[in-house]
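Chemist: From the sequence below, what's the structure:
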Amino acid sequence: MQMQVFIYCYILSCMSVAFGQITWHKLSTSEYYIQTGSTVNHQTAVDSCALLNAKLARIKTTQVQQFLVNIITGTTQYLYIGLTRINLDKTGFQWNDGTNVTSGETQWIVGEPNNYLDRNEYCVEMRGDYGYNYRWNDVPCNSHRNYICERHKDITVNGSSVQFVYSSKSHTVLDVVYRMCLSIAPYKVEASARMLDESLPHRFNVIPIDIRSYLFIARLERIDLNSGWSTSEINIFWIAYFNTPVEIN
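Modeler: Model (predicted):
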C-alpha cells in the first residue's frame, strides 16, 4: 500500500514538472492551453493533451485561428495542432474529431501542404517564423514542436429519482437510471442521497462505480450507523459531467 501511494505521488509530481502552471484561455465553449516548455514529437503531444482530458486543438474558423495567434505571438514559433494527413491530396487531411478538411476555412501557408521532398509530412504545425504568422505547415510527425491542447468547458446535466431500497448491511449496490436519454456517457457523475422521510436519521454516501449513457451503478453506504435498513424510499440526486456536447431526449 505504501508503495502504491509513493508511485501515485511520484506520478503527480512528474505531471506538475511536465506541465508547470497551466493557464487555459477561453473562447466560446472551448478552452485552450499553449504548451511552451520542452518540445516533443506529435505522439507525445497527443498523449500530453490526453493527460489534461483534452486533445490537440482543432482550428476550423478564422476566429479561432486569430484568437490563438494573439495568445501565441512572442512565445514560441512552432506548435502542433489536431490535424493529420490521411492521403497525399492537398485536401487529404483530417481533424482529430474525424472531420475532413475538404472545404471551408483553412490557414495554410502559401504553397503548403507540400509533403516536401516526400518526407512523410503527415502532421501539421502552426509556424511563426519568416513572417508566416502561425499559418499551417505540414511536417514529419517525429519533428519536435510545442503544441496546443483544446478542451470543452464542462456541460452538466442533473436529475433525481426515488427508489425503494433495502439492505441487511450498511451498504448496497444499486442502478440509478437517468430517466432521460443521453447521447453519450458522462465522464463523471456526482451523487447524494437522503431518505424521502427526512425525519429519519439515516445518512448516506453515494459512490458511482460504473458510469454508462443510460444509468450509473452506485455503492450506497449508510454513514450515520453501521447497520442496514428496512425497505425505505430514498431520493438519489445526481449531476453528470460532459466535456463534449451531449444530446438529451
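
Chemist: make it CA atoms for all contacts and neighbour counts henceforth
Modeler: Will do.

Chemist: Helices along the chain, start to end?
Modeler: Secondary structure of the chain (DSSP state H): helices located at 2-19, 42-51, 62-72.

Chemist: Which of the ones you listed has the highest mean neighbour count?
Modeler: Greatest average neighbour count among these goes to helix 42-51 (a mean of 18), per mean count of other Cα atoms under 10 Å.

Chemist: how near is the residue nearest the centre of the chain to V46?
Modeler: The chain has N53 as the residue nearest its centroid, 3.2 Å off, counting by Cα atoms, centre = their mean. As for N53, its distance to V46 is 11 Å (criterion: Cα to Cα, to the nearest Å).

Chemist: how about this one, so we can line them up?
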Amino acid sequence: MVSVLWLVCATLVVQVTLGCPNGWETFDGSCYFVSDIREDWPTASSTCGLYHAHLAEIESAREDTFLKQIISKYHDGHSNDAEYWLGGADIFVEGDWRWVYSDQLFSYTNWYPGEPNSYHNQQEDCLIVAIRQNREYRWDDRPCKEQNNFICEIGDSSGAIVIG
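Modeler: Below you'll find the model as predicted:
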C-alpha cells in the first residue's frame, strides 16, 4: 500500500513539474488554453489569472502558427469563435503596443493590413487574433469591452500549479 501511494505521489510531482493541465496544449515550454466562453479583455485576463496563467503573448511566427493550429483544433467550424483575446494592449500609451504580463514591446507582429487603426476613432486598446472567412489569421485592435474568446498561457516561470 505504501509503495502504491508513493507511486501516485511521484506521478503527480512529475505532472506538476513537466506537464500541462488537462485541456491545455504544450509548445516550446509553455501551456496554452483556448477558451470556449466569451468575456471582455479585463475579465478574460482575470480568468486566466485564476489558472495562474495570463493572456497569451506571441513572441514568434512559430508560436503564432501553433496558436492558429490549436484554435482550429478546438474551434474549427464554430462561426461565433473567430476572435480571441491575446495579452497585448496599448492601454497606457496610445500606439505603444506591449505584452501586458511581461511589459515587453512587441518584437513580432502579425497585424491585418492597416491595423492597428482605432477604427472610427474608437478606443481600440486591446489585441485580438481574428480568423476571417477566407481562413486568414491575423491580429487586430479592438475595444477592450468587446466580448470575445481568449487564449491563456502558462509559461516556464509562472509558478503555476499544474496537475494533469
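
Chemist: quick revisit: and the helices of the first structure: which comes nearest N114 of the first structure?
Modeler: Among the helices of the first structure, helix 42-51 comes nearest to N114 of the first structure, with 18.6 Å by Cα to Cα.

Chemist: ok, and what's touching that closest one?
Modeler: Residues outside helix 42-51 of the first structure that contact it (Cα atoms under 8 Å, 6 or more residues apart in numbering) are 55-56, 80, 123, 141-147, 149-150.

Chemist: ok, now stretch 132-144 of the second structure?
Modeler: Here stretch 132-144 of the second structure makes contact (Cα under 8 Å, 6+ apart) with 40-42, 68, 82, 109-112, 115-118, 122-131.

Chemist: got the residue ranges for the strands in the first structure?
Modeler: 25-27, 30-40, 55-56, 78-85, 93-95, 123-127, 135-139, 145-152, 155-167, 171-177, 188-195, 204-211, 215-222, 229-242 (DSSP state E).

Chemist: How about the longest one, which residues are buried there?
Modeler: Going by neighbour count (16 or more other Cα atoms under 10 Å), the buried part of strand 229-242 of the first structure is 233-242.

Chemist: And it, what does it pack against?
Modeler: strand 155-167, strand 188-195 (3 or more Cα pairs under 8 Å, 6 or more residues apart in numbering; DSSP states H and E).

Chemist: Tell me which of those sits most buried.
Modeler: For these, ranked by mean neighbour count under the definition mean count of other Cα under 10 Å, the leader is strand 188-195 at a mean of 18.

Chemist: Can you tell me which helices and strands that one packs against?
Modeler: strand 204-211, strand 229-242.

Chemist: Try it again at 10 Å.
Modeler: Helices and strands touching strand 188-195 of the first structure, by 3 or more Cα pairs under 10 Å, 6 or more residues apart in numbering; DSSP states H and E, are strand 155-167, strand 204-211, strand 215-222, strand 229-242.

Chemist: tell me the angle it makes with strand 155-167.
Modeler: For strand 188-195 of the first structure against strand 155-167, the angle by axes from the mean of the first three to the mean of the last three Cα atoms, to 10 degrees is 40 degrees.

Chemist: Run the chain-centre distance for strand 188-195 of the first structure.
Modeler: 23 Å (Cα atoms, centre = their mean, to the nearest Å).

Chemist: Ok, stretch 110-125 of the first structure next?
Modeler: Centroid displacement of stretch 110-125 of the first structure relative to its chain, using Cα atoms, centre = their mean, is 29 Å.
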